[in-house]
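Colleague: I'd like to go over a predicted model; first the sequence, then the structure.
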Amino acid sequence: MNVNVFKIPQRSPDDLTGLETLIQQGTIDPATIVAIMGKTEGNGCVNDFTRGFAVQTLKFYLQAKTSIEQAKTVIYVMSGGTEGVLSPHLTVFTRENDSAEGDRRWGLVLGVHHTRNFLPNEIGTLTMIHVVAAGVKTAIAQAGLTPEHVHFVQIKCPLMTADRLDNSPIPDSYKSMAYSRAASALGVAVALGEIDPEHLTDADICHNYALYSSVASTSAGVELQNCEILVLGNARDSTSDFVIGHGVMQHALDIDAVKQAIASTGSPDRIINVFAKAEADPSGKILDRRHTMLDDSDISHTRMARAVVGAVVASVVQDPMVYVSGGSEHQGPAGGGPIAVIA
């Protein structure tokens, strides 16, 4: 498997000039695109339509370049919110089959999967966990990976708008984002053997934060009703020039974890992009100091957390064009989150 990764700046959610240039130059064959992750400049909350706008623009563009069927197979993960210094951009993943003579090396491989659509009463439940776990296992097998060599699992998951809440046990649309992210993350943990599914209950979701995945990154959006799964890891028979490593931030200011994740790639001077999760510590404290992110009624705590972690990561790599997603329920320890680096 030959995987390539391209980081492309954007002037707006519908700006594809950078992608178009790479395609015109022959650097990217649009038929080989399997996943696109993006940071868009909306609020990252329920009514952030920059995510759907970006996905719609990409789908129409790729349909014209390839086909409607091919464009539907791509994983689209748009994460809203570029608070602070975060800079809007796309990360494009391509995948090609190797030739028999390819030079094999320890390098990046990937797998993808689209789950079925979820009913409103399934979002944020054990059913969602089990469906996601099965999808993650499928993507791992597609990539030719073993669980111990998985470094990052990115999932785009659904949320519920007010008109769908009548059929859901979740009280409001904003909380549906957290429950959807949480169940998706626990699905990753189950698939990778990080937790025992036999002891999981619905009551654990968004409550028992001792249960988490160290490699899951989940992002909820109104633009889909299923989960789109991207699994990234390293394998010995790759022909990719890229490699991925990861770490786990214990708190929002954990610079050491950022540095360790970078070092784990073995190529600290050749970073392509950094992918991190961020949340306001539910204890109300960071490093034993009180924070007020959870008490602010004007600005969502997920937006504040993105700004903090974005600044921390950008200060280490000296590049504000990094992917930081807010809301890390069951994604790393409470108040922290996984961080992955591609070099």
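Modeller: Structure received.
Colleague: going forward, measure contacts and count neighbours with C-alpha atoms only.
Modeller: Noted.
Colleague: just say helix, strand or coil for the residue lying closest to residue 84 once chain neighbours are set aside.
Modeller: In space, and not counting its chain neighbours, residue 84 is closest to residue 307: 4.8 Å by Cα to Cα, 6 or more residues apart in numbering. State at residue 307, reduced to three classes by DSSP: H, G, I helix; E, B strand; the rest coil: helix.
Colleague: second structure for comparison follows:
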Amino acid sequence: MTVPMSAPEDVSAVARLFADGLVDPAHVVALIAQTEGDGHARGYAATCLQLLFAERLGLTRAQVFDRIPMLMIGGTAGLMSPHITLFVNVPGMAVPGGPKRLAIGVTSTRALLPEEYGTPVHVALVAEAVRAAMAQAGIASPDDVACVEMKCPQMTAARAQDAASRGAATVHPSAAAASSMSRGASALGCAVALGEVPAEAITQAAIAGRPDLYTQRGSASSGNEQMAVRVVVIGNVAGAPGTHVAARGVMAHQLDLAGARAAFTAAGLRLEDGVVAAEDRPRLAAAFVNAGADSVGDWQGRRHTMLSDMLAGFSGHVAKAVAHAAIAGIAQETLVLGNAGAEHQGAPGSNLVCVIARGA
């Protein structure tokens, strides 16, 4: 269920879901949010959500943090609209022989040491967590996984100093580069778990060094609030209760609208003139796109300036805006989550798409 935010601290739409009895906070297993502003605004938004859940569930903020992974994606650009998507697991009876319906699995790795960020150890831990989340959701085949959303640790100066105090070295002296490798290792862990990359291909040199190794279903973001990798597996299971369906698509390049539309039609949404039919739009529960435009310097041989113009420092935001516009145009809805992560997340220059829709 997706609701808008009017400001980083605005959790009123979530509170209304609770007050109106549409969602029981005890059934929320994870959430992912698109927040405006910098890391401080992202952290403020997470704090406000944690306080709301703590009040409703009678828990401390720390207990909420441990219980409900909050994957906060900071930064909006273009027509991106801040919003929150709740993953709600309502107890229900399975329907033997029933059609495949949405299933969610949520796990975390153990806390990683800073010197483990972006290493084969990191990859192995994430692979184990993804498999555990699949098992929790009842997803037996990787083919039934539509999307894996991950929030992994970000390298900071304090964490690098902590490693150094124990005589350990981080994977890169630059915190930004080490954080990029943390995202890459998370993506590769997903790829190994889903059989997209063989485990024996994972070496330290491969992480951030082999763009030919990637997942087509994993999206990783880093944050300094995380010590472990939080994992949300989204897929479908035969006979699962409910009517929702998750589907995926791959945009081979930024203007591959056919690849994007495939995710909408696979989720059971009808298209008219290339966009979701008006009567089907209320059935769209959530849409995610992982943007890769800033991982290459061109589109089909046509040069772009994301990496060289005055906004090069914000190339991730520009890439998100491009990918978001494509998906929002098809959905005719701006509550679409965009994440910029090229590190082993799709072939270079591609976009990964996930659509969740309610049954007719």
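Modeller: That came through, no problem. This structure is a prediction, so every number in the text was calculated from the model and none was measured.
Colleague: what's the match for the residue nearest to residue 84 of structure 1 in structure 2?
Modeller: Counting by TM-score structural alignment, residue 307 of structure 1 corresponds to residue 321 in structure 2.
Colleague: closest to the centroid, which residue in structure 2?
Modeller: What sits nearest the mean C-alpha location of structure 2, by Cα atoms, centre = their mean, is residue 149, with 3.3 Å.
Colleague: on the three-state scheme, it is what?
Modeller: strand.
Colleague: list the contacts of the counterpart of it in structure 1.
Modeller: Counting by TM-score structural alignment, residue 149 of structure 2 corresponds to residue 154 in structure 1. Residues in contact with residue 154 of structure 1 (Cα atoms under 8 Å, 6 or more residues apart in numbering) are 216-218, 229-231.
Colleague: 6 Å - rerun?
Modeller: Shown in contact with residue 154 of structure 1 (Cα atoms under 6 Å, 6 or more residues apart in numbering): 217-218, 229-230.
Colleague: and it, how close does it get to residue 184 of structure 1?
Modeller: Applying Cα to Cα, to the nearest Å, the value for residue 154 of structure 1 to residue 184 of structure 1 is 10 Å.
Colleague: what are the boundaries of the helices in the stretch 201-343 of structure 1?
Modeller: Applying DSSP state H, counting those that start in this stretch to the stretch 201-343 of structure 1 gives helices spanning 255-263, 301-317.
Colleague: now render the ones you listed as TSV, adding distance to residue 149 of structure 1 and mean neighbour count.
Modeller: Output for those, formatted as TSV (distance: least, Cα to Cα, whole Å; neighbours: other Cα atoms under 10 Å):
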stretch	distance to residue 149 of structure 1	mean neighbour count
helix 255-263	14	20
helix 301-317	24	22
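Colleague: corresponding residue for residue 233 of structure 2 in structure 1?
Modeller: Using TM-score structural alignment, residue 233 of structure 2 pairs with residue 231 in structure 1.
Colleague: my guess is its match meets residue 153, correct?
Modeller: Yes. Counting by Cα atoms under 6 Å, residue 231 of structure 1 touches residue 153, with 4.5 Å between them.
Colleague: without its sequence neighbours, what residue ends up closest to the equivalent of residue 195 of structure 2 over in structure 1?
Modeller: Aligned counterpart of residue 195 of structure 2 in structure 1: residue 193 (TM-score structural alignment). Leaving aside its sequence neighbours, residue 193 of structure 1 sits nearest to residue 147 (Cα to Cα, 6+ apart; 7.9 Å).
Colleague: what is the burial count for the one you found?
Modeller: Neighbour count of residue 147 of structure 1, defined by other Cα atoms under 10 Å: 14.
Colleague: can you list the helices of the stretch 201-343 of structure 1 in TSV and add distance to residue 94 of structure 1?
Modeller: Formatted as TSV, the helices of the stretch 201-343 of structure 1 follow (distance: least, Cα to Cα, whole Å):
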stretch	distance to residue 94 of structure 1
helix 255-263	22
helix 301-317	24
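Colleague: between those helices, which gets nearest to residue 22 of structure 1?
Modeller: With Cα to Cα, the closest approach to residue 22 of structure 1 among the helices of the stretch 201-343 of structure 1 belongs to helix 301-317: 24.4 Å.
Colleague: I'd like to know which elements the closest one is packed against.
Modeller: Helix 301-317 of structure 1 sits against strand 323-326, with contacts defined as 3 or more Cα pairs under 6 Å, 6 or more residues apart in numbering; DSSP states H and E.
Colleague: quick one, what contacts residue 238 of structure 2?
Modeller: Residue 238 of structure 2 neighbours (Cα under 6 Å, 6+ apart): 98-100.
Colleague: the same query, at a cut-off of 7 Å, please.
Modeller: Residue 238 of structure 2 sits next to 97-101 when contact means Cα atoms under 7 Å, 6 or more residues apart in numbering.
Colleague: export these as TSV, with columns for secondary structure.
Modeller: Listed next are the contacts of residue 238 of structure 2 as TSV, based on three-state DSSP:
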residue	secondary structure
97	coil
98	coil
99	coil
100	strand
101	strand
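Colleague: tell me the spacing between the residue nearest to residue 193 of structure 1 and residue 278 of structure 1.
Modeller: 24 Å.
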